[in-house]
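**Student:** got a sequence here, can you build the structure:
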Amino acid sequence: MRIPGEVIKEIKNKAPIQDIIGNFIQVMKKGNNYVAYCPFHDDNNPSLSISPDKQIFKCFSCPPENKSSGDVFTFVMKYKHLSYIEAVKLVAEMIGYNYDFGDTKANVFEETITHKLIREAVNFCQYELNSTDGIQHKEYLEKRNIDTKMIERFQIGYNPKDDKLYSFLSKKGYKDNDIIAANLARLTKNGIRDVFFNRIMIPISDINGYPIGFTARSIDPKVDIKYINSTDTPIFKKSNVVFNLHRAKDKIREKKFVILAEGPMDVIAFDKIGFQNTVCSMGTNTTRNQLLTIKKYTNKILLAFDGDNAGQSAILKTGKDCLQEGFDVLVLNNDTEYDPDEIINKFGVERLTEMIKKPKTWIEFVIEHYKSDYDLENYTARREYAFKVIEEIKKEKNDFDKQSYIKRLAEITKFPVAQLSTGLITKEVRSERKQIIRPSSSLDTGIEIAQKIILKQLLFSVKNITIYKNELGYLPDRQLDDIAKLIINFSDQNKYIRLGELLAEIEDSELISLICEIESDNTHCDSENEQLLRDSIGKIKEYEIEEELKKLQARAKNYTDEKMKLKVLEEMVELQKQLNKLINGR
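**Tutor:** Next comes the predicted model:
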């Protein structure tokens, strides 16, 4: 869906950012601006600043991995875990703006041949589950307390033996190549055979609920591989898809957290006892793309993998990945070796419910998990265990919690609290030193600063934009160059530059946040300064020449032909003259 730019601009102009944000959190007037306690991190002082003039917000205390800044739509997206279109719709509703958002061509779902084949397979397998061939598999589901209601909710079916699915699709006129491309059949030396024969079939759907693949379970004890999933097809990429998210997304928003289970059967187990905010990644290896998809709906994740060693090890890896993406991580308080369904069957619904409602914190899990890896009677092992746990404790943002965990670690290791705290501080100092010397991007930090100064100066006036266009016209960093182009296009069309109106024309929330971050950063410049703009442009030119000199130098080393080498050296001399001229002219 694409909402016309003029509609977005009109909605934003009629929606004072301080009023919209004030509908979700308390805002307080401070001078010409407003401040609030930031809802995106544990804020003890009002660090969220709201500018009515610029129609932007920015938190000055959010951690680097979870920066918070942008316009009114960005705030609503982040606070309510909505898509950009959903955020625009909600703001429109809040101000009483009437517009038929559904009356767009992009709203129409375009069904491909692969979509049709998967849909046909879902219907066929649902029918077969209730046939004579499917009786044994339906009884298996009933033994796992998956009743007719849950079977219908998850569209569970059965793919029979003897290549019946392929035969069915072929008789309906579908081409063999298309059936194979949809991963419903494969070509073998014995002809075309079903991929998922004699298995329970659970459809995998996209975020809008359209089936795009399958996860299939065998109940045959002689089969080693219990589950197989669809391989990648034109409409299905396993690394990008989160199972059950299309059903769970509303409940995730409502409950403000997501349960990440290990597999589809676990999702069904949680769902049937009322926890419909459960999803899974169809395996213990959760990808970054899957986590980023989940993060659109919540920042809080409860890891609920199996209680066996494999499941607990997977929690450790996934938990670290979640922390890297800015999640608040909790862990199911599973003190058994069973999966969720087995817990229900052996101990009852109440036991699993209690595990969910009283989860472990991430550090509590780490403390217990690492204990099994070390002989704590041995001093060296005890010391290594302490260091390993401290590595995780130092990531904790709350100082009170840090000290609580240090005390708990002291009880286990018998090391003094003061000694452990010193180790924590030492490690934090080292970490900070590393961060100071590490460049924040692939470009030199000074060049990145110069580019951001240029962009901020462009936001001040058309005059600065003209200087930039005449003297440089590009930026080395692709994303920052995209922003410069957006600013220039806006200026060319309107003959003026206004931040609020510029942001209204941009749909990419990441770019909006970055523009607001640059505009509100007063570290290197806080007012219009033509000389600073020209100096920064000069620095970019110097950088480009230096990079070209490095390339030419590398080429000269590789040449054996003296004439070619001389030609390259002449180019280098000419570039060096240009570089000296730039440096002397600054």
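
**Student:** from here on, contacts and neighbour counts on C-alpha atoms
**Tutor:** Will do.

**Student:** what about the strands in the stretch 151-300 of the chain?
**Tutor:** Using DSSP state E, counting those that start in this stretch, the strands of the stretch 151-300 of the chain run over 157-159, 185-188, 191-194, 199-205, 211-217, 227-229, 258-261, 278-280, 300-304.

**Student:** could I get the ones you listed as a markdown table with distance to residue 498?
**Tutor:** Below are these laid out as a markdown table (distance: least, Cα to Cα, whole Å):
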| stretch | distance to residue 498 |
| --- | --- |
| strand 157-159 | 57 |
| strand 185-188 | 57 |
| strand 191-194 | 60 |
| strand 199-205 | 42 |
| strand 211-217 | 44 |
| strand 227-229 | 51 |
| strand 258-261 | 39 |
| strand 278-280 | 43 |
| strand 300-304 | 36 |
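
**Student:** would you list those strands in JSON lines and tack on distance to residue 68 and mean neighbour count?
**Tutor:** Converted to JSON lines, the strands of the stretch 151-300 of the chain look like this (distance: least, Cα to Cα, whole Å; neighbours: other Cα atoms under 10 Å):
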{"stretch": "strand 157-159", "distance to residue 68": "44", "mean neighbour count": "28"}
{"stretch": "strand 185-188", "distance to residue 68": "47", "mean neighbour count": "15"}
{"stretch": "strand 191-194", "distance to residue 68": "49", "mean neighbour count": "16"}
{"stretch": "strand 199-205", "distance to residue 68": "31", "mean neighbour count": "25"}
{"stretch": "strand 211-217", "distance to residue 68": "34", "mean neighbour count": "24"}
{"stretch": "strand 227-229", "distance to residue 68": "37", "mean neighbour count": "18"}
{"stretch": "strand 258-261", "distance to residue 68": "21", "mean neighbour count": "27"}
{"stretch": "strand 278-280", "distance to residue 68": "26", "mean neighbour count": "28"}
{"stretch": "strand 300-304", "distance to residue 68": "16", "mean neighbour count": "25"}
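
**Student:** another for comparison:
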Amino acid sequence: MPIPQETIESIRDRADIVEVVSRYLELRRSGRNFRALCPFHEEKTPSFFVSPERQTFHCFGCGTGGNVFSFVMEMEGISFPEAVRSLGRQYGVEVVTRAIPESERTKNEALYEANAFAATWYRRALLDRKTGEGSRKYLLERGITEASWEAFSVGYAPEGWDALFRACRKQGLSIEMLREAGLIATREGKTGYYDYFRNRLIFPIFSLSGRVIAFGARGLDPRTEPKYLNSPESPIFAKRQTLYGLNLAREAIREQRQVLIVEGYTDCISLHQIGLRHTVASCGTAITPLHAQALRRVTRQAVLIPDGDEAGENAALSAGIILLAAGLDVQVIRLEPGSDPDAAARRLGAEKFQKLIAGGMAYFEYFSYIMKDRVFSPLDREAIVKRMLAGLEPQGDRLRREMIIQELARVLSVDADSLRAQVSRTWSRVPSGEDRRNSSGEDRRVKREKLVLRLMQENHPEVDTAKDMLDTEDFSQESCREYYKLLDFAWEKNIDLKSIDFQRKAEEAGLEAVAAEIALITIPPGNFARLLKDTIKRIKELKIRDELDVLQEKLKKLPADSEDALAVVEYRRKLKQALSEL
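**Tutor:** Here you go, the predicted model:
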């Protein structure tokens, strides 16, 4: 049976959309609404709006919109029931659930369930008096406290080939989902399966809503290769857009207006331990534009804290360009040679590490320092520059990109044109992505149609008169026609257009995005009746003119004396008369 409607309404009543969205994005007040950079497409100017009055959101750049449930669904890539349960947990509303038959579950839900079970199983193994003794000893020797084990849900994958696999099968989890989640692998040349992680510390990787999407693991045997191992990518996990610890760090990042970026899991945990809770880590991969976009939504300043070796410095040089190109102010902390953030945090403690951050170098100051401090061969120098320029994407901000190129040219003492040429060559080898939807080119007719739909939702006596002036065929866009039908239905049934009942009807009709967009349209000041009447008149005028244009093209293809041509001429005459009578 579905989730009871009263449960959904109870969650909707408690889950303020501004509060929910602000956990993911940096919202700024804009009149009666809030705005932010859209999380669903790349943009320079914020076009994502949230209406606290109507509890809706809409992006005027890509068209995505809806209510608090659809926002969580889009952000987390989860189904409606999952979004309801997630918000229910956050707002203390119990959602009555049942065991879902395999045939009814989505693949994502099954993957989440498999990962959740595995995380709990690894956690129990760590805490088991005998099984987890060695792993607990290692953590304590590294200075990672039991409180941190709890906060980050650290676990342990025991030695042995298939202990987790057997536990998962006993739980009824499918082999297909266990393989896709990267928890098991097929035995080479043999039948059967073995655990992907064995004799490793386990660091669960969480989505922003706090669900386990993958695992990072560190080998405890010095002979184990590779030392660090991540879950393979899956429908719910992509390394290029996931940052370890962001689910825990998000609020602190907003408070501090700054994010600290480290490389390893223990680096991240150690910095959280000394109170630097605005720390995240890349999941065993280089910083990507998608990482940068995720951070840009919550802060404007990034501080890179790389390992104190050449590999760390090179990674910081590449990451810094990507973060700068995304619009972040970038600083870099230079640690002692051979050190890393984990060791530095344990050695320095909170107060001294804070001073280290305060004395960070601006990115190009750091870049200049590295280029002077190290001896590069011509080939090494060229490779570093190419890797840095690869971080400049064609769809990025042109002015920001030009400033970065100018700074690089200054530090490298090379001609900026040569760097621009290199960037162009890089782009020419990369297939361009599909163009994003952009509403800036939306024609005037559609804008007026949406304005009139907004006006028709006001409690004004002139609206009743206007109902007789409009027809669904006056709207050029299918979504506007369907929304007007919805309004007509609500008027007939006496449904309050600002009520939850109307929102529910919009959702049932698949019009929640349209409803969110229209709700965020600001009504121009002035005489309401005149504005409504003039807007309707203009819509009808544009409709007739569009029809006249079509008829004109049709006439060009017809013989002048044919019956079809005469019929078109007569119809055109009637349209012109109707136009003059508006």
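
**Student:** the strands of the stretch 151-300 of the first structure: which one's closest to residue 549 of the first structure?
**Tutor:** With Cα to Cα as the measure, strand 300-304 is the member of those nearest residue 549 of the first structure (48.8 Å).

**Student:** which strands and helices sit next to whichever helix or strand comes after that closest one?
**Tutor:** Using DSSP states H and E, the next helix or strand after strand 300-304 of the first structure towards the C-terminus is helix 309-324. Helix 309-324 of the first structure is packed against strand 328-331, helix 362-371, with contacts defined by 3 or more Cα pairs under 8 Å, 6 or more residues apart in numbering; DSSP states H and E.

**Student:** can I get these in JSON lines with mean neighbour count?
**Tutor:** As requested, those are arranged in JSON lines below (neighbours: other Cα atoms under 10 Å):
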{"stretch": "strand 328-331", "mean neighbour count": "22"}
{"stretch": "helix 362-371", "mean neighbour count": "18"}
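
**Student:** among those, which is nearest residue 500 of the first structure?
**Tutor:** strand 328-331 (32.0 Å).

**Student:** after superposition, how close is that closest one to the second structure?
**Tutor:** Compared with the second structure after the fit, strand 328-331 of the first structure shows a mean deviation of 3.4 Å (mean Cα distance after the TM-score superposition for the first structure).

**Student:** now for the longest helix along the second structure, which elements pack on it?
**Tutor:** Longest helix in the second structure by number of residues (criterion: DSSP state H): helix 528-556. Under the contact criterion of 3+ Cα pairs under 8 Å, 6+ apart, helix 528-556 of the second structure touches helix 444-455, helix 461-467, helix 563-580.

**Student:** winner for burial among these?
**Tutor:** helix 444-455 (a mean of 20; mean count of other Cα atoms under 10 Å).

**Student:** just how off-centre is that helix within its chain?
**Tutor:** Remark: helix 444-455 of the second structure is offset 29 Å from the chain centroid, using Cα atoms, centre = their mean, to the nearest Å.

**Student:** dump the helices and strands packed on helix 528-556 of the second structure to CSV, plus distance to residue 21 of the second structure.
**Tutor:** As requested, those are arranged in CSV below (distance: least, Cα to Cα, whole Å):
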stretch, distance to residue 21 of the second structure
helix 444-455, 24
helix 461-467, 33
helix 563-580, 46
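
**Student:** with respect to residue 26 of the second structure, which of these lies nearest?
**Tutor:** helix 444-455 (27.1 Å).

**Student:** just the residues contacting stretch 177-185 of the first structure, thanks.
**Tutor:** The contact list for stretch 177-185 of the first structure (Cα atoms under 8 Å, 6 or more residues apart in numbering) reads 113-114, 117-118, 165-166, 169, 186-187, 192-196, 230-231, 233-234.

**Student:** pull out the buried residues from those.
**Tutor:** 113-114, 117-118, 165-166, 169, 186, 192-196, 230 (16 or more other Cα atoms under 10 Å).

**Student:** nearest to residue 443 of the first structure, of the residues you listed?
**Tutor:** Residue 443 of the first structure has its nearest neighbour among those in residue 230, at 40.4 Å by Cα to Cα.

**Student:** touching, the closest one and residue 214? I think so.
**Tutor:** Yes - counting by Cα atoms under 8 Å, residue 214 is a contact partner of residue 230 of the first structure at 5.4 Å.

**Student:** that older thread, residue 36 of the first structure: which of the strands of the stretch 151-300 of the first structure is closest?
**Tutor:** It's strand 300-304; of the strands of the stretch 151-300 of the first structure, that one is closest to residue 36 of the first structure (Cα to Cα) at 21.5 Å.

**Student:** that closest one vs the second structure, average distance?
**Tutor:** Averaged out, strand 300-304 of the first structure is 4.2 Å away (mean Cα distance after the TM-score superposition for the first structure).

**Student:** sorry, back to before: how about the helices and strands packed on helix 309-324 of the first structure in JSON lines, adding distance to residue 472 of the first structure?
**Tutor:** Shown next, in JSON lines, are these (distance: least, Cα to Cα, whole Å):
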{"stretch": "strand 328-331", "distance to residue 472 of the first structure": "43"}
{"stretch": "helix 362-371", "distance to residue 472 of the first structure": "49"}
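
**Student:** of all those, which one is nearest residue 566 of the first structure?
**Tutor:** strand 328-331 (59.8 Å).

**Student:** which parts of the following helix or strand past that closest one are buried?
**Tutor:** Heading C-terminal from strand 328-331 of the first structure, the first helix or strand you meet, by DSSP H and E, is helix 340-347. Going by neighbour count (16+ other Cα under 10 Å), the buried part of helix 340-347 of the first structure is 340, 341, 342, 343, 344.

**Student:** from the chain's centre, how far out does the next helix or strand along the chain from helix 340-347 of the first structure sit?
**Tutor:** Per DSSP H and E, the first helix or strand lying C-terminal to helix 340-347 of the first structure is helix 349-357. Offset of helix 349-357 of the first structure from its chain centre (Cα atoms, centre = their mean): 28 Å.

**Student:** packing partners of helix 349-357 of the first structure?
**Tutor:** Looks like helix 349-357 of the first structure contacts helix 340-347 (3+ Cα pairs under 8 Å, 6+ apart).

**Student:** how big's the offset between the helix it packs on and the second structure?
**Tutor:** Averaged out, helix 340-347 of the first structure is 3.8 Å away (mean Cα distance after the TM-score superposition for the first structure).

**Student:** which strands or helices does that helix pack on?
**Tutor:** Against helix 340-347 of the first structure (3+ Cα pairs under 8 Å, 6+ apart) you get helix 264-272, helix 349-357.

**Student:** which residue in the second structure lines up with residue 145 of the first structure?
**Tutor:** Residue pairing (TM-score structural alignment): residue 145 of the first structure is matched to residue 143 of the second structure.
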